[in-house]
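the following block contains a protein sequence and its predicted model.
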Amino acid sequence: MLLRPLLIACLALPAFAEIYKHVDKDGQVTYSNIPIKGAKRMALDPVPDSIPAPRSHAGGSKPRASQTPTPASFPRVDSGTQKNRDQGRRQILMDEMASEQKLLADSRQRLSSAPQDAKLREKALFHEKNIEILQKEIARIN
């Protein structure tokens, strides 16, 4: 009889998966929980057990973040931990930026040999937009 509660307690432990990042020969990035040959294991912080549900506000308009006080039950992170997280996030974004810049250069080179190819033009534009978005995200961290 004592075995059953012990088994239930073990099953109730939080589950988590390791995440792997793989970049193929064309620069395509794949994230997976399954190890792939040549993939690198990502070092990620665990997700909190629970996140408080958002509260509804009277009047139908949502207050701006600067007007909304942080709830007392909201998880706190010390500045050192947050700095480490920001550095990790910045490194991931910088890696993505380098990958997108390489893909953009390749797309532009292919486009120069076939300037009328709409698919190549669309692909180059896609990488330009990705770079623009990554630059904005990196600027938010700094």
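That came in fine, so what should we check first?

from here on, just use CA atoms for contacts and neighbour counts.
OK.

need the strands for this structure, in chain order.
Along the chain, the segments classed as strands by DSSP state E run 20-23, 29-32, 40-41.

and these as TSV, adding mean neighbour count?
Shown next, in TSV, are the strands of the chain (neighbours: other CA atoms under 10 Å):
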stretch	mean neighbour count
strand 20-23	17
strand 29-32	14
strand 40-41	16
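
closest to Glu137 out of those?
strand 29-32 (18.2 Å; CA to CA).

need the longest helix for the protein.
When the chain is parsed with DSSP state H, its longest helix is helix 79-113.

hang on, Ile141 packs against Ile92?
No. Ile141 is beyond contact range of Ile92, at 11.9 Å (criterion: CA atoms under 8 Å).

more crowded one of the two?
With neighbours defined as other CA atoms under 10 Å, Ile141 and Ile92 compare such that Ile92 has more, 14 against 11.

how about the longest helix of the chain: buried residues?
Neighbour-count burial for helix 79-113, counted by 16 or more other CA atoms under 10 Å, picks out 89-90, 93, 96-97, 99-101, 103-104, 107-108, 111.

now, the most widely separated pair of those residues?
Largest separation among the buried residues of helix 79-113 by CA to CA: Arg89 and Leu111, giving 32.2 Å.

ok, Leu111 touching Lys123?
No. Taking contacts as CA under 8 Å, Leu111 lies outside contact range of Lys123: 9.2 Å.

how close does Pro5 sit to Ile133?
To Ile133, Pro5 is 50 Å away according to CA to CA, to the nearest Å.

against that first model, consider the following:
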Amino acid sequence: MNRLLSGLLLFIGVHAYAHAQAEVYLCVDDNGKKEYKNTGAVKGCKKVDLQGITVLPAPTPPAAGKKPQGKPASSPSDFPKVDDSTQKARDSDRKQILMDELKTEEQKLANIKKEYNNGEPERRGDERNFAKYQERTNLMKEDISRTEKNIEALKREIANAK
């Protein structure tokens, strides 16, 4: 008896859920605001026909130790190819750009360190307040750290360049 009752309740619940999902109404109020509802008992509601959802099973993964069948992915035949000399020229240009950036960052670091003066930069006329002086000193210290990190990153990129 309990099985029959629980089965009947389950059937009613699924049927009610499916029924609720099947009917959707678009309701527009006096201000023009649109709302989607599952009942159309309110004035200004029209039933919306929704397409059903199509469910496709996921492809099964290959068994462990077995290679997937088919040929590996490759670029399409009309995909533009670059000849070796063009690629070498591009790589050379890239390396030169990185070298120029490195030189600029190193010059920037030298200037900031010179102005920083080992943590005691010269005070400006607008820095009568010691807090302003400390703030500028801290900003300079952060600039030095950031520039050093940029230099390290550029050196890594240059080392990775062909």
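It's in. As the structure is a prediction and not an experimental result, all values here were calculated from the model.

TM-score for this pair?
The TM-score (TM-score structural alignment, normalised by the length of structure 1) is 0.48; 77 aligned residues with a CA RMSD of 2.3 Å.

what about Thr147 of structure 2, how many neighbours?
19.

quick check, it in contact with Glu105.
Yes. Assessed by CA under 8 Å, Thr147 of structure 2 is found in contact with Glu105 at 6.5 Å.

buried set for the strand or helix carrying Leu154 of structure 2?
Using DSSP states H and E, Leu154 of structure 2 falls within helix 130-160. Neighbour-count burial for helix 130-160 of structure 2, with 16+ other CA under 10 Å as criterion, is recorded at 133-134, 136-137, 140-141, 143-144, 147-148, 150-151, 154, 158.

over to stretch 132-142 of structure 1?
Of the residues in stretch 132-142 of structure 1, 134, 138 count as buried by neighbour count, 16+ other CA under 10 Å.

tell me which residues are up against that stretch.
Contacts to stretch 132-142 of structure 1, defined as CA atoms under 8 Å, 6 or more residues apart in numbering, come from residues 86, 90, 93-94, 96-97.

at 7 Å what do you get?
86, 90, 93, 97 (CA atoms under 7 Å, 6 or more residues apart in numbering).

now tabulate those in JSON lines and tack on distance to Glu128 of structure 1.
Listed next are the contacts of stretch 132-142 of structure 1 as JSON lines, based on distance: CA to CA, whole Å:
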{"residue": "Asp86", "distance to Glu128 of structure 1": "24"}
{"residue": "Arg90", "distance to Glu128 of structure 1": "19"}
{"residue": "Leu93", "distance to Glu128 of structure 1": "15"}
{"residue": "Met97", "distance to Glu128 of structure 1": "10"}
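
out of these, the closest to Arg41 of structure 1 would be?
Sorting the contacts of stretch 132-142 of structure 1 by distance to Arg41 of structure 1 puts Leu93 at the head of the list, at 16.3 Å, by CA to CA.

contacting residues for the closest one?
134, 138.

ok, it to Gln101 of structure 1 distance?
Counting by CA to CA, the gap from Leu93 of structure 1 to Gln101 of structure 1 is 12 Å.

same deal with Asp86 of structure 1?
Distance, Asp86 of structure 1 to Gln101 of structure 1, by CA to CA: 22 Å.

before we move on, back to that, report all helices and strands that the helix holding Leu154 of structure 2 contacts.
The helices and strands touching helix 130-160 of structure 2, judged by 3 or more CA pairs under 7 Å, 6 or more residues apart in numbering; DSSP states H and E, are helix 84-116.

could you check the angle the helix it packs on makes with helix 130-160?
If you take axes from the mean of the first three to the mean of the last three CA atoms, to 10 degrees, helix 84-116 of structure 2 sits at 160 degrees to helix 130-160.

helices or strands up against helix 84-116 of structure 2?
In terms of contacts (3+ CA pairs under 7 Å, 6+ apart), helix 84-116 of structure 2 is packed against helix 130-160.

which one of the contacts of stretch 132-142 of structure 1 sits closest to Cys10 of structure 1?
Using CA to CA, the contacts of stretch 132-142 of structure 1 come closest to Cys10 of structure 1 at Asp86, 33.4 Å.
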